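In: One predicted model, sequence on top.
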Amino acid sequence: MVGPSRPQFVLFGSSIVQLSFGNGGWGSSLSEIYSRRADVFVRGYYGWNSRRAVQVLDEIFPKDASVQPSLVIVYFGGNDSMGPHSSGLGPHVPLPEYVENMKKIALHLKSLSKTIRIIFLSCPPVDEVRVRSNASAYFSELVRTNELCKKYSDACIKLCEELDIKVVDLYSALQTISNWQTACFTDGIHLSSEGSKIVAKEILKVLREATEWSPSLHWKSMPIEFPEDSPCDLVAADGKRTLNPSTWNFHWENQWD
């Protein structure tokens, strides 16, 4: 670990997390936004469901770690909500078990420290037309419907309300633009840069509005590393002073709130 130490943000989930640093992903956006404020760690696993996640909770989030995360953002549900395969194999997890698994994840994370903060992301919708047209000879039929996605999303949101955990309703958030089916996904399932922009915006909204969290984890409220002025900084046009660039963000593609 390199220093100085910073708060740790961990993104934990399936492919929407694993892929979050590519293609203008929401993970890379958070990393840029929190540059010099927090370190963003990705623990994303393509194809995983909540059942697989529960099996390795102690390995990914050991209770005896010397440093515990300040924030964990959790996403599982898209693979769980797939229709079951006749063989009994595959990622489908029945809804009651999905809820119980997500509860186990939440309670494990809460047990790590008194100051840990948690945000769940609910199951997003899919572009059913593209999902059906992207059939592959390598896989059995992928049964993904928005009816199933909605059930798992609603169940996640309800659980978060019961456990007092912050949640982003991805099922609704991604449908706030009229052409969401084509704009928000690369393949009907995984997020495009436009879809990721919505996810990042919703996460920042939660962090901004969580006024009861102390200290605040919204980027504008967090201290920045090495903020002091230095004679080594760029010289101003008047030639008499330097300009401190530690908080400059004019180069951002998106001006985040």
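Out: Looks like it arrived, so ask away.
In: C-alpha only now, for contacts and for neighbours.
Out: OK.
In: residue contacts, Val199?
Out: Contact partners of Val199, counting by Cα atoms under 8 Å, 6 or more residues apart in numbering, are Trp26, Leu170, Ala173, Leu174.
In: isn't the last one right up against Ser196?
Out: No. Using Cα atoms under 8 Å, Leu174 makes no contact with Ser196, being 9.2 Å away.
In: rewinding a little: farthest-separated two in the contacts of Val199?
Out: Farthest-apart pair in the contacts of Val199 is Trp26 and Ala173; separation 13.9 Å (Cα to Cα).
In: For those two, indicate the residue with more neighbours.
Out: Per other Cα atoms under 10 Å, whichever of Trp26 and Ala173 has more neighbours is Trp26, with 27 against 17.
In: structure B:
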Amino acid sequence: MAEKAVKSTVSNWPKAILFGDSLTQFSFSADGCWGAKVTDYLQRKCDVFNRGFSGYNSRWNKIILPKLVTQADAESIAFVTIFLGANDSVDKSLNPQQHVPLEEYKQNLIDMVDYLQSIGVKRNLVILITPPACDEEAWALDCKLKERPTPPSKVNSITKRYAEACVEAAQVCGTEIVDLYTCMMKQEDWKSCLNDGLHLATRGSLLLFDLLQPILDKLTSELPIIYNLWSEVDSENPNATLDKW
């Protein structure tokens, strides 16, 4: 007689969802490694899902969020990061396709948090991350070298306003906040936190992880290590230990 099929429990592990634009999509790369650092830090506590979409702004991410995170997911969510604003804050006259007005950007963040709360994700499990500072000259050079389809349209002083709006959205919603922009600008030689003027270099990624770590500790402190440590397994009768899971 064939053995009875056992439903996989992989999807039942707690879930951490990293949601955003290219700064999230590239977060498992060699330079933009903050997502990989989060995954390593939380190994055997929860599964970390990268849901980053290069080039997307808050208007588009707001549309796709309900398609990516549903009520069926909510019970097992350990936390969600929302890392947007780098594209919203581009100069409208130079890049109208990606630009989102400041107040709409702030409202989009609030609406996304409200959606997550409506399906059962507590507000304190959401972490908003401000857009990083930008090195205008380096980004302009990178756009020229790579022949990007849009002209260089990043202005650091404008990005600052979007970072401030992100902080304000977190205060309105009661979520966690990582003010990456402000922390970057306090760094000596802050431009070395970026690898092309816009995306995070290794130094910037490590800075972001360091800012996230105390929040992750708070949100995951009660999550157990899944399955016993090897030294705790009964070598004579491993089933006695492992079948408890």
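Out: Great, that's in hand. Worth saying up front: this structure is predicted, and the values here are computed from it rather than measured.
In: I'd like to know how far the residue nearest to Arg208 of structure 1 when sequence neighbours are not counted sits from Ser5 of structure 1.
Out: Of all residues not flanking Arg208 of structure 1 in the chain, His218 sits nearest, at 5.2 Å (Cα to Cα, 6 or more residues apart in numbering). Applying Cα to Cα, to the nearest Å, the value for His218 of structure 1 to Ser5 of structure 1 is 18 Å.
In: of those two, who's got more company?
Out: His218 (21 against 12).
In: ok, now which ones touch that one?
Out: Counted by Cα under 8 Å, 6+ apart, His218 of structure 1 has contacts Leu204, Leu207, Arg208.
In: Ser50 of structure 1 too?
Out: Contacts of Ser50 of structure 1 by Cα under 8 Å, 6+ apart are Phe76, Gly77, Asp80, Val93, Tyr98, Asn101, Met102.
In: Which member of those is positioned nearest Ala137 of structure 1?
Out: So of the contacts of Ser50 of structure 1, ranked by how close each gets to Ala137 of structure 1 (Cα to Cα), first place is Asp80, at 21.8 Å.
In: preserved in structure 2, out of the contacts of Val199 of structure 1?
Out: Conservation of the contacts of Val199 of structure 1 in structure 2, assessed by both residues aligned by TM-score structural alignment, their matches' Cα atoms under 8 Å: retained contacts are Trp26, Leu170.
In: What lines up with Gly197 of structure 2 in structure 1?
Out: Gly197 of structure 2 maps onto Gly188 in structure 1, with residues paired by TM-score structural alignment.
In: picking that back up, nearest to Ser14 of structure 1, of the contacts of His218 of structure 1?
Out: The nearest member of the contacts of His218 of structure 1 to Ser14 of structure 1, counting by Cα to Cα, is Leu204 at 20.6 Å.
In: Point me to the helix or strand that includes that closest one.
Out: helix 193-209 (DSSP states H and E).
In: hey, where'd the strands end up in structure 2?
Out: 15-20, 47-52, 77-83, 126-129, 176-178 (DSSP state E).
In: how far apart are the shortest one and its match in structure 1?
Out: The reference is to strand 176-178 of structure 2. In the superposition against structure 1, strand 176-178 of structure 2 averages 0.5 Å from its aligned positions (mean Cα distance after the TM-score superposition for structure 1).
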